[in-house]
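Asks: Mind folding the following:
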Amino acid sequence: MKKISLLLLALALSVVACKQNKKDTEVVENEIIEVETNISKTLTVGLSPKSDSNVSGSVVFTEENGTVNMVASITGAEPGVHAIHIHASSDCSSPDGTSTGGHWNPTAQPHGKWGAETGYHKGDIGNFTADENGNATVEFSTDAWCIGCDDDTKNIIGKGIIVHAGVDDFTTQPTGDAGGRVSCAGIIE
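Replies: Have a look, this model is predicted:
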């Protein structure tokens, strides 16, 4: 009788152990593992002369890890300081570039220098200096932009990039008194 009782007890313990192992397996099978993906997006647009200028070039936007890097390569500008901004529309059809509308300002802020406590447009990139041959490279990075995301306050697709004839003074509203538009590119995919 003792042998049968011990045998039944051993059998019962092995069944419980098997069920416990099965539960552990089920937990592991249902475990969610988060995998970080690093998706990089790149968009290149061509700058076309406007307002009877010779200013052209290209702008490369690259988004990686939530940051958009912009590198603009500009040729044919007058030597000196010029403003560059993102404008509300990608329409570069007008001869003077005004078809792009005003600065891109989805958060209704005053015009200003990027990062200013008093506010700034999402399109207020700033100024750059063209060398004695009219060439310049502008580099800019921000996590306040995205390429094709669903956030209208960050998405640069459908906007235009404008090179201005003059300098952005960062105070005149709403343009910074940057002068005419001498080059334009639509930011489109």
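Asks: For the rest of this, base every contact and every neighbour count on C-alpha atoms.
Replies: Noted.
Asks: quick one: the helices in this structure?
Replies: 2-30 (DSSP state H).
Asks: Centre-most residue in it?
Replies: Geometric centre of the chain, nearest residue: Cys146, 2.9 Å, by Cα atoms, centre = their mean.
Asks: Who are the contact partners of it?
Replies: Counting by Cα atoms under 8 Å, 6 or more residues apart in numbering, Cys146 touches Glu63, Gly66, Thr67, Val68, Lys154, Asn155, Ile156.
Asks: how far away is it from Thr107?
Replies: According to Cα to Cα, to the nearest Å, Cys146 and Thr107 sit 15 Å apart.
Asks: what does Thr171 give?
Replies: In this structure, Thr171 and Thr107 are 18 Å apart, going by Cα to Cα.
Asks: Looking at the contacts of Cys146, which are in strands?
Replies: Glu63, Thr67, Val68 (DSSP state E).
Asks: here's the other one to compare against:
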Amino acid sequence: MFITTLVFTIALTACASDKDINPQHLEEAIPVTSHTPIYVNMLNTEGVKVGNATLTETTEGVKIHLEAKGLEPGTKAIHIHETGKCEAPDFKSAGAHYNPGHRQHGFHNPKGFHAGDLPNIEVTDKGKINVEITAPNVTLKQGEKNTLLDEDGSAIVIHTQADDYKSDPAGNAGDRIICGVISEK
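Replies: Here you go, the predicted structure:
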């Protein structure tokens, strides 16, 4: 029975012609799911791509795998910002930290923390980053609470200094030096 079913399936597949398959309909039939990775180009203050981030929905939150080069070595703050705009040179277009809960900033702030607050990252002596961070309080699922994929998107921003995890509104992290737009497009 299994062999008969297999032969029948192969015969049906062989009978299908290229005319029967419309690639446009295939694209429309495959919806973007929460498991589809989001790829983010990371730009420096001159608008030059210096790295990339891949965001993936997991059961623990959004996993961010970040790779970049050409940075000053040392500890740097990284945050998710509320608007998906990265206009050089200052990236203020990304707005404030992603904070749908209207809290104060910082993991050590009794009134904090923002959903977009992330742990500091370490840039190597060679100016490179290759890290994986999980943001537990956000999602890539559209229409859900704390989604990074709302109408105006969001952004990943790296700052010149470390986040002190307590000072509101931004942890005394310094200027914005790297930015990447988080969106489905």
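Asks: circling back to that earlier point, and the residue nearest to the centre of structure 1? What does it align with in structure 2?
Replies: Correspondence of Cys146 of structure 1 to structure 2, assessed by TM-score structural alignment: Thr139.
Asks: Likewise for Ser93 of structure 1?
Replies: Match for Ser93 of structure 1 (TM-score structural alignment): Glu87.
Asks: Contacts only, for the aligned residue in structure 2 for Val68 of structure 1.
Replies: Taking TM-score structural alignment, the alignment pairs Val68 of structure 1 with Val62 from structure 2. Applying Cα under 8 Å, 6+ apart, we find Val62 of structure 2 in contact with Leu55, Thr56, Thr134, Ala135, Pro136, Val138, Thr139, Leu140.
Asks: Switch these over to CSV; also include distance to Lys49 of structure 2.
Replies: Output for these, formatted as CSV (distance: Cα to Cα, whole Å):
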residue, distance to Lys49 of structure 2
Leu55, 17
Thr56, 21
Thr134, 23
Ala135, 23
Pro136, 27
Val138, 25
Thr139, 25
Leu140, 23
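Asks: how near is the residue nearest to the centre of structure 1 to Lys122 of structure 1?
Replies: Distance, Cys146 of structure 1 to Lys122 of structure 1, using Cα to Cα: 11 Å.
Asks: so what sits against both of those two?
Replies: By Cα under 8 Å, 6+ apart, the residues touching both Cys146 of structure 1 and Lys122 are Lys154.
Asks: shouldn't Gly61 of structure 2 be in contact with Pro136?
Replies: Yes. Between Gly61 of structure 2 and Pro136 there is a contact under Cα atoms under 8 Å: 4.1 Å.
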